Structure formats: C-alpha cells, structure tokens
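> Any chance you can model this:
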Amino acid sequence: MDRPTLYIANKNYSSWSFRPWMALTGAGVDFEEVLIPFDYPGGNPDIKAVSPTGRVPLLRHGALKIWESLAIIEYVAELYPDAGLLPRDRAERALARSVSMEMLSSFRALRSACPMNIRRPKGRIVLPDGVDADISRIETIWRDLLQQSGGPFLFGAFCGADAMFAPVVNRFDVYDLVSRNDTLAYMETMKAHPAWRKWEEAARAEPWIVPEDEV
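You can find the predicted model right below:
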C-alpha cells in the first residue's frame, strides 16, 4: 500500500492540522508529513499549489487528495481498519461520528475567542457571549462518553473522536477555562499521549509567530 502524505500547517497554531495528525500518529499509521507554514496576510502559495481549497490539512494518497480533518480520519480508518481510529462497536462508531461532526460544525464562539496556541502562557481572558455555552456542551459530551466507556479516552481506547477534540484540550488548558475534575483528568490523559507530546515538542520549537487575530 502506498504511504499517504499529510500536508499540515504550523503545529503551534493549526488546530485543523492537529486533528488528523494526532489521529494518524496516535493510531500508529505510517505517513509522510509535509509542513507548509502560514504566510499572512496573503496566504502561502505553496498551500494553494497542493490543496484545491487553498487550505490544509490535506491527505494525498497516490493520485487521490482528501481535504477536511474528519474526512481524512475516516478515509484512513478505512485504509487501516485495525488501527482503532473508529470504535469497533457499530453504536459507538455512530456516536463517535456524531460528536466528531458536532466538533466540526459547532463551537464557533470558543474557536473564535480562543485560538489554539500551544506556546501561549496560561491565563484567562474576558470571554464573549456564547463561549460558556460551548464549554458546557463540550464538557457534557466528554462526561457522558467517559461515563459510558469507563475511559480513559472517550470510547475507552484512543480513537479519532479524541483527536477531533485535541485542540479543545489545548484551548481549555492555556485559557484556563475549566475546573471540573473529570474534565481536567481527561485533558491530562490527552496531554500525556505520546502523539500529543511529540506534536507539542515540535510546536514549541517552531520559529514562526503569528498574531492571535490572524490565526
């Protein structure tokens, strides 16, 4: 089988790149990584040269190009059905897809107010309307799934749904947004994952600095 190539942007800032990268790395999938840094304000032409949307992440597998984080995770889950990117149980797979899609389509207030930034010093900001509701909903998702599965990840073992929420873990952490013990315990589990630690180490070593209002 051809080795897929995953195109990503800055590890410090690119939440959508983080999701499939952590999913594939956490599942032990062998892939080539190509990082194309952000180039504001006009965008990086190198990204536009490889991606039909002009954005990353993008997975190339042979002649096929797949964009959007969740589509990449789903495609690789089909390529490697034993990698654990989706739960084995059909009902759990449906739930994993539901919460992943909710992450994909929702929580705009949180994403807008609190951009992902691995290197950001920990500290609260004044939160605009809508962020508290987003936080509450995410905590409810995590709490319900962890209670059903017994943890330590959302569906017991690490899977693509955990990866979809990985940037939220960073946001909750660096903006000091949560205090529930079960939420904090799940966050610590995620941050202790070898894939998370590998991404974080690379993010902290990056030379690029992008203003928060441009991320």
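> switch to C-alpha atoms for all contacts and neighbour counts from now on
Fine.
> Could you pull out the helices in this protein for me?
15-26, 45-50, 69-79, 90-105, 108-113, 131-149, 160-164, 166-174, 181-192, 194-205 (DSSP state H).
> so of those helices, which one's packed in deepest?
A comparison of those by mean neighbour count, using mean count of other Cα atoms under 10 Å, puts helix 160-164 on top with a mean of 27.
> what comes into contact with that one?
Contacting residues not belonging to helix 160-164 are listed as 18-20, 22-23, 70, 73, 85-86, 96-97, 99-100, 103-104, 153-154, 190 [Cα atoms under 8 Å, 6 or more residues apart in numbering].
> at 7 Å instead, please
Here helix 160-164 makes contact (Cα atoms under 7 Å, 6 or more residues apart in numbering) with Arg19, Pro20, Met22, Ala23, Ile73, Leu85, Leu86, Ala96, Ser100, Met103, Phe153, Leu154.
> List the residues that contact the second one.
Neighbour list for Pro20: Ser69, Ile72, Ile73, Ala163 [criterion: Cα under 7 Å, 6+ apart].
> now the other sequence, so there's something to compare against:
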Amino acid sequence: MKLVIGNRTYSSWSLRAWLAARASGADFEDMLLPLDTPEFYSRIKEISRAARVPVLIDGETHIWDSLAIIEYLAETFPAAGLWPRDKAARAQARSVVAEFHSGFFDLRGNYPMNLRRTPAVHPGAPDAARDIARVCEIWRDCRARFGGGGDFLFGAFSAADCFYAPVVSRFLTYRLPLGEVEAAYAHAVMEHPFMREWREAAAAETLVVAADEVD
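This is a model prediction of the structure:
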C-alpha cells in the first residue's frame, strides 16, 4: 500500500488517514506531495481526479477521502479494531466522525491545523463558539459513555481518535477553551506514539503554506 499525503504541518485530512493506517497495522509507505506547489498540481491529477490528498493506493484501488480510507482499512484489517467492537459504541463513533466530516466549517475554516505554530489565541478569527462547544460536548459524551476502558473517546485508540486528532491540535494551537475531561483527552491524543511520530516529522518540515499561517 501507498498513502499519498500533504505536508504534515498543515494537512489535517492526511493526518487522519495516516493515523488510521498506522493503527491498522498495514504495511504501507507514504509519499508526500508538498501542498500549494507546482509539484503538487502537476502530480496529483495522475493520482486522483479529485486533486486532493490523502489518497490510499492498494494495487489498482485508489481511495481519495479520509473517511473512505478509514473504512477501507477497517475492512481490510478487521483484527485491528479501528471501530469499537460494541454495536452501540460503534454507532456513536461513526456518528461523531460523520458529523465532523460534513460540518464544523467555522472551526475548520478559521483555525487551520498548523503543528509548527507557537500556541496562542487567534483574536482575529470569526466566531466559532458553537462549533467549539459542540466538539467539547462530543468528547465529554463519548468519554462518559464509552471511554472507561482507556484514555480515548471509546477507551482504546480508534478511528474516532484518528479523526479528532487534528481537532485536538487546533484546540491546543489556538488555546481554545477546554474543560478537565477534554484537556485530559487532548493530552492523551498528543502523546500517543503515532501522533508523536507525525509531530516530529512535521517539526522537521520547512515549507510554508501561507494560507494556513494565521496571526
């Protein structure tokens, strides 16, 4: 398998797919296409007509959406338990992942992922209070109902955590409000070995994507 990703510093959708690939135990290599560069635009259409990353390539099969990649990995490596085994927990996990996948535009648009940014508030950002409050509600609810077996949303590290890891980084980068439960969850995500591996690689990057650099 090959996973085509964007810059680790900025590409939140790439991070989701990469974490899932690592958690699945798949034998894969990653190929980085630097965002907002001539190289990206000249090569991405050969890989995906959607012209976006990430893209998972498994033989002749190309999957070009983070959630679809997670589902493909879950089906290919069922023993990895990317989704919770309990039916109710699995339904909630899929629901909260789908909710973020299709919404939260104020949070996503005004607080871009930037793992190299010095943590500080973003005073010029338009109001995203409703999105911020809803994310915190999701984290608290998942932890209270299903998180008893570990430090993550459904106890063990799962697809839901892969999906919310970039959101955790946004909360910490822009110093968004976190309660005690949410702060403990954020710490667990950032210190997960796979997340640390990604962050270390991001710290070594030098390319700057101006659109994702905010005050």
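> that older thread, take the helices of the first structure and lay them out in a markdown table including distance to Phe38 of the first structure.
Below are the helices of the first structure laid out as a markdown table (distance: least, Cα to Cα, whole Å):
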| stretch | distance to Phe38 of the first structure |
| --- | --- |
| helix 15-26 | 12 |
| helix 45-50 | 9 |
| helix 69-79 | 17 |
| helix 90-105 | 21 |
| helix 108-113 | 18 |
| helix 131-149 | 26 |
| helix 160-164 | 21 |
| helix 166-174 | 18 |
| helix 181-192 | 25 |
| helix 194-205 | 13 |
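> which one of these lies closest to Arg119 of the first structure?
Across those, Arg119 of the first structure has its closest neighbour in helix 194-205 (6.1 Å, Cα to Cα).
> wait, which of the helices of the first structure is closest to Asp213 of the first structure?
helix 108-113 (9.1 Å).
> what's the matching range in the second structure for the closest one?
Under TM-score structural alignment, the match for helix 108-113 of the first structure in the second structure covers residues 105-110.
> roughly how far apart are the nearest residue to Arg124 of the first structure once chain neighbours are set aside and Ala77 of the first structure?
Distance criterion Cα to Cα, 6 or more residues apart in numbering; nearest residue to Arg124 of the first structure, sequence neighbours excluded, is Tyr175 at 4.8 Å. Note on Tyr175 of the first structure: its distance to Ala77 of the first structure, by Cα to Cα, to the nearest Å, is 32 Å.
> do Tyr13 of the first structure as well
Counting by Cα to Cα, the gap from Tyr13 of the first structure to Ala77 of the first structure is 25 Å.
> Over to Arg180 of the first structure?
The value you get for Arg180 of the first structure to Ala77 of the first structure, if Cα to Cα is used, is 32 Å.
> Next: Pro4 of the first structure.
Taken as Cα to Cα, the span from Pro4 of the first structure to Ala77 of the first structure is 13 Å.
> Count the residues that sit near the residue mapped onto Pro52 of the first structure from the second structure.
Correspondence of Pro52 of the first structure to the second structure, assessed by TM-score structural alignment: Arg49. Arg49 of the second structure is flanked by 9 other residues according to other Cα atoms under 10 Å.
> Then Thr37 of the second structure?
So Thr37 of the second structure, with other Cα under 10 Å, has 11 neighbours.
> and it, how far is that from Ala23 of the second structure?
Taking Cα to Cα, one finds Thr37 of the second structure at 30 Å from Ala23 of the second structure.
> Val135 of the second structure too?
In terms of Cα to Cα, Val135 of the second structure sits 23 Å off from Ala23 of the second structure.
> Same check on Gly103 of the second structure?
Relative to Ala23 of the second structure, and taking Cα to Cα, Gly103 of the second structure is found at 25 Å.
> Please apply the same query to Glu75 of the second structure.
Glu75 of the second structure is 13 Å from Ala23 of the second structure, by Cα to Cα.
> got it, and Val189 of the second structure?
13 Å.
> same deal with Ser158 of the second structure?
Remark: distance between Ser158 of the second structure and Ala23 of the second structure (Cα to Cα) = 8 Å.
> again with Asp106 of the second structure
Counting by Cα to Cα, the gap from Asp106 of the second structure to Ala23 of the second structure is 29 Å.
> do the same with Ile57 of the second structure
Ile57 of the second structure is 17 Å from Ala23 of the second structure, by Cα to Cα.
> Same check on Ser42 of the second structure?
31 Å.
> Kindly report the same for Phe152 of the second structure.
Taking Cα to Cα, one finds Phe152 of the second structure at 14 Å from Ala23 of the second structure.
> just Gly109 of the second structure next, same as before
Distance from Gly109 of the second structure to Ala23 of the second structure, by Cα to Cα: 28 Å.
> thinking again about what came up before, filter the contacts of Pro20 of the first structure by whether they're kept in the second structure.
On the basis of both residues aligned by TM-score structural alignment, their matches' Cα atoms under 7 Å, what survives of the contacts of Pro20 of the first structure in the second structure is Ser69, Ile72, Ile73.
> Tell me which residue of the second structure lines up with the second one.
Spelled out, it's Ile72 of the first structure. That one, Ile72 of the first structure, aligns with Ile69 by TM-score structural alignment.
> hang on, isn't its match packed against Ile63?
Yes. With contact defined as Cα atoms under 7 Å, Ile69 of the second structure counts as touching Ile63 (6.0 Å).
> anything in contact with each of these two?
By Cα under 7 Å, 6+ apart, Ile69 of the second structure and Ile63 have these common neighbours: Leu56.
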